[in-house]
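Novice: Attaching a predicted model along with its sequence, questions to come.
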Amino acid sequence: MLGASVSRLREHVDIQVAEALASAAERKDWPELDAHVAWISEPGNHLLTLADETYPRALLDLPDAPAVLFVKGDPALLSRSSLSVVGSRQATPQGLENAEAFSANFSQSGYAIVSGLAAGIDAAAHRGGLSGTGSTVAVVGTGLDRVYPASNRSLAHDIAVCGALVSEFPLGFPPRAEHFPRRNRLIAALGAGCLVVEATLGSGSLITAKQAAELGREVFAIPGSIHSPQSKGCHYLIKQGAKLAESAQDILEELSLPSLPGLAAPQANPQGEDSALLEQLGWEPVDMDTLTGRTGKKVDELATSLLALELEGRIASLPGGRYQRRV
């Protein structure tokens, strides 16, 4: 192919690609190719093509399945029964907890967790995946010689050792906005279903959910407060036909996957004054002024009670001096 003329190449590809291929044929040295050969020769690094038996069959549902995949870690995980878990980069404490807990339950049942290694919900989902036998697959929008965001470098290392990092982009490709919708379609295709944990109305997670639905995958969303911007995207998806998910069991049953063996986290059973304060707190973020009005307590007394509940893991403190119930 590389030795063909531009006119011959034009029978198969457009003029820009034909000229690029013809120009490439004239090159005598390929430092980029040498770098990729060196990378592939390193332990744990793999290059999968459409001709490989280990190429994930789920990606063939895409009209533009990538011709090659770069994989760092275990390529077999790309063909394991999987669930995609995505959501906001600016997640709430409860959202992060939900993403990790749902993903841990799925992984403990043997299902790989597929996400995009972004900050927030993605990172929490990967951590949950790593906690079980199903492990996790991180589909990234850069070359595998880079980690984006850099704050997830340690997590990416753990995934490379116990899971799999995958990209259709060659080494050296930097993070660019246009790469992430392309990455999202792979996340959507690899999962038997797609769970959106938290998302604003402008979130890229809605793109992933749309792509999953177009591929015939079931879409799930976790509802939240009607006042939270991070819940707006999930509520929109539910209105559009996504299945409301309150537990990992809901999703496994809807997909007719084997049931979980009772892995739900134990819930606290607060009593006395703590129970009353939690009832006054409710399930939505609330500030100190509102709480003093609801409870009739003085600020210093209320602050002491809130600190005790936070240390026990029953509530979380949020930016702006607000608090949110966790159990």
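Specialist: Right, received. Where do you want to start?

Novice: Please count neighbours and contacts with C-alpha atoms only from this point.
Specialist: Noted.

Novice: how many neighbours does Glu317 have?
Specialist: That one is not Glu; residue 317 is Ser. The number of residues packed near Ser317 is 17, by other C-alpha atoms under 10 Å.

Novice: Would you indicate which residues of the helix or strand where it lies are buried?
Specialist: Ser317 belongs to strand 315-318 when assigned by DSSP states H and E. For strand 315-318, the neighbour count (16 or more other C-alpha atoms under 10 Å) marks 315-317 as buried.

Novice: I'd like those laid out as JSON lines, including distance to Arg89.
Specialist: Below are the buried residues of strand 315-318 laid out as JSON lines (distance: C-alpha to C-alpha, whole Å):
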{"residue": "Ile315", "distance to Arg89": "21"}
{"residue": "Ala316", "distance to Arg89": "18"}
{"residue": "Ser317", "distance to Arg89": "18"}
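
Novice: okay, now the one to match up with it:
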Amino acid sequence: MERDELAGWLRLSLTPGIGNVAARTLLAAFGLPAGIFAQSQAALQQVASSAQAQALQREPAGLAALLDRTLEWLQGTDAHGVTRRLLTLGDPGYPAALLETTDPPLLLYLLGASRFDLTQLDRSIAMVGSRNPTSQGTENARAFARAFGEAGIPVVSGLALGVDGAAHEGALEAGGPERPATVAVVGTGLDRVYPARHRELAHRIAAQGLIVSEYPLGTPPLNQNFPKRNRIIAGLTRGTLVVEAALRSGSLITARLAAEQGREVFAIPGSIHSPQSRGCHELIRQGAKLVESVGDVLEELRFDGGPMPPSPAAADDAPEELGLLRELGFDPVSLDALCARTGLGPATLQAQLLELELAGSVARLPGGLFQRIALG
């Protein structure tokens, strides 16, 4: 993209009072941004308010600095094949699925493997959920995402802590030679990583998939930007799977946006005692499809069949450990309750629980509780 063309798009995106809706109206009336800024105030007022027309006549503060910064960023290179791109609303590479939504972003910044682009998301699934999931929720997210990846289905999420991070990790474990393994839609500029603890994960996503943002470089993590980016997560994909969510979770915003955009909504049920399952249960009441396996999603979206998430429980577990798993169930339970259920002493139970914990079948929770995390 030439400097003047980029300057026009950045100016339009930065003009105060001009949101995506007003920008699309202006583009429809006058063509490219250069055509908009060539108009008189009177002409602009035919399709915009007086205040908007006046704002369009003035160059936004910080435009020159952002233009230089963006050009420098776009020209940056990476030894691992990671490229930096900018898509405008009229670009041929702009994803058709996102264009069909009610509020497609004016600009999309992309950071990722050069062999991938957003047009490869015609068969993809969004996975979202709690930032503070249970151990079972984390394992579900990772296992489902890995199975989607093995079936050649990219996983789109938001790089947040919790379910998002686990979903990205699972998809990366499966890899994606022909399609991006996973796509992270973030709420900051692409010259920043938020949360900071996901810096290494973000580098891996950029190498095996894509990181996407509608926000200009330098944009910090602002609270209002994260719910807004959820419409992109939902809009890029064929459906949204909510792994685990409380009733006031931002994941329910993504599910609502997906439904409003005509996409499928899926939810994994959980324990009736877990606050982190209540959001999923509410979605199911509202018509979301209850999901117990990857096959439920593949069948509904008419994707080709793929492998099911494996059970973390090893086939050669000792009989007494398999019996303890059955007694554990999937709800958090105390050591005293397990003693009462099994008739075993605390020392014996502690030894068996430690073996299961090391095998990845049981998680030790705060408050002296234990929870089974096997899927099978």
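Specialist: Structure received. Owing to the predicted nature of the structure, the values given are computational and were not obtained by experimental measurement.

Novice: Got a TM-score for the pair?
Specialist: Comparison of the two superposed chains (TM-score structural alignment, normalised by the length of structure 1) gives a TM-score of 0.94, and 326 aligned residues with a C-alpha RMSD of 1.9 Å.

Novice: Look at Leu155 of structure 1 and say how many residues are nearby.
Specialist: 18.

Novice: mind listing what it touches?
Specialist: By C-alpha atoms under 8 Å, 6 or more residues apart in numbering, the contact set of Leu155 of structure 1 is 123, 127.

Novice: Could you say which helix or strand holds it?
Specialist: In the assignment (DSSP H and E), Leu155 of structure 1 maps to helix 153-162.

Novice: Then Leu108 of structure 2?
Specialist: In this structure, Leu108 of structure 2 sits in strand 107-113 according to DSSP H and E.

Novice: got the angle for that strand vs helix 199-208?
Specialist: Angle, strand 107-113 of structure 2 to helix 199-208, by axes from the mean of the first three to the mean of the last three C-alpha atoms, to 10 degrees: 90 degrees.

Novice: what's strand 107-113 of structure 2 packed up against?
Specialist: Secondary-structure packing of strand 107-113 of structure 2 (3 or more C-alpha pairs under 8 Å, 6 or more residues apart in numbering; DSSP states H and E): strand 82-88, helix 199-208, strand 210-213.

Novice: what does Glu357 of structure 2 align to in structure 1?
Specialist: When structure 1 is aligned by TM-score structural alignment, Glu357 of structure 2 is paired with Glu310.

Novice: The host helix or strand of that match vs structure 2, average offset?
Specialist: Element membership for Glu310 of structure 1, per DSSP H and E: helix 299-311. By mean C-alpha distance after the TM-score superposition for structure 1, the fitted helix 299-311 of structure 1 averages 1.6 Å away from its aligned residues in structure 2.

Novice: Same check on stretch 206-214 of structure 1?
Specialist: For stretch 206-214 of structure 1, the mean deviation from structure 2 after alignment is 0.5 Å (mean C-alpha distance after the TM-score superposition for structure 1).

Novice: So which bit of structure 2 is that stretch matched to?
Specialist: Stretch 206-214 of structure 1 maps onto residues 252-260 of structure 2, going by TM-score structural alignment.

Novice: Can you give the distance of the matching stretch from its chain's centre?
Specialist: 13 Å (C-alpha atoms, centre = their mean, to the nearest Å).

Novice: same check, this time on stretch 230-241 of structure 1
Specialist: 17 Å.

Novice: In structure 2, what range does that stretch match?
Specialist: Taking TM-score structural alignment, stretch 230-241 of structure 1 hits residues 276-287 over in structure 2.

Novice: and Glu19 of structure 1, how many residues sit next to it?
Specialist: Per other C-alpha under 10 Å, the neighbour tally for Glu19 of structure 1 reads 17.

Novice: In contact with it, which residues?
Specialist: Glu19 of structure 1 touches Val6, counting by C-alpha under 8 Å, 6+ apart.

Novice: Can you tell me the element it falls in?
Specialist: Taking DSSP H and E as the definition, one finds Glu19 of structure 1 inside helix 15-25.

Novice: Buried by neighbour count: which residues of the next helix or strand after that helix qualify?
Specialist: With elements assigned by DSSP H and E, the helix or strand that comes after helix 15-25 of structure 1 is helix 31-40. Within helix 31-40 of structure 1, the residues scored as buried using 16+ other C-alpha under 10 Å are 39-40.

Novice: Return the list of helices and strands in contact with helix 31-40 of structure 1.
Specialist: Helices and strands touching helix 31-40 of structure 1, by 3+ C-alpha pairs under 8 Å, 6+ apart, are strand 45-49.

Novice: still on that earlier bit, can you give me the buried ones in the helix holding Glu19 of structure 1?
Specialist: Buried positions in helix 15-25 of structure 1, judged by neighbour count with 16+ other C-alpha under 10 Å: 18-19, 21-22.
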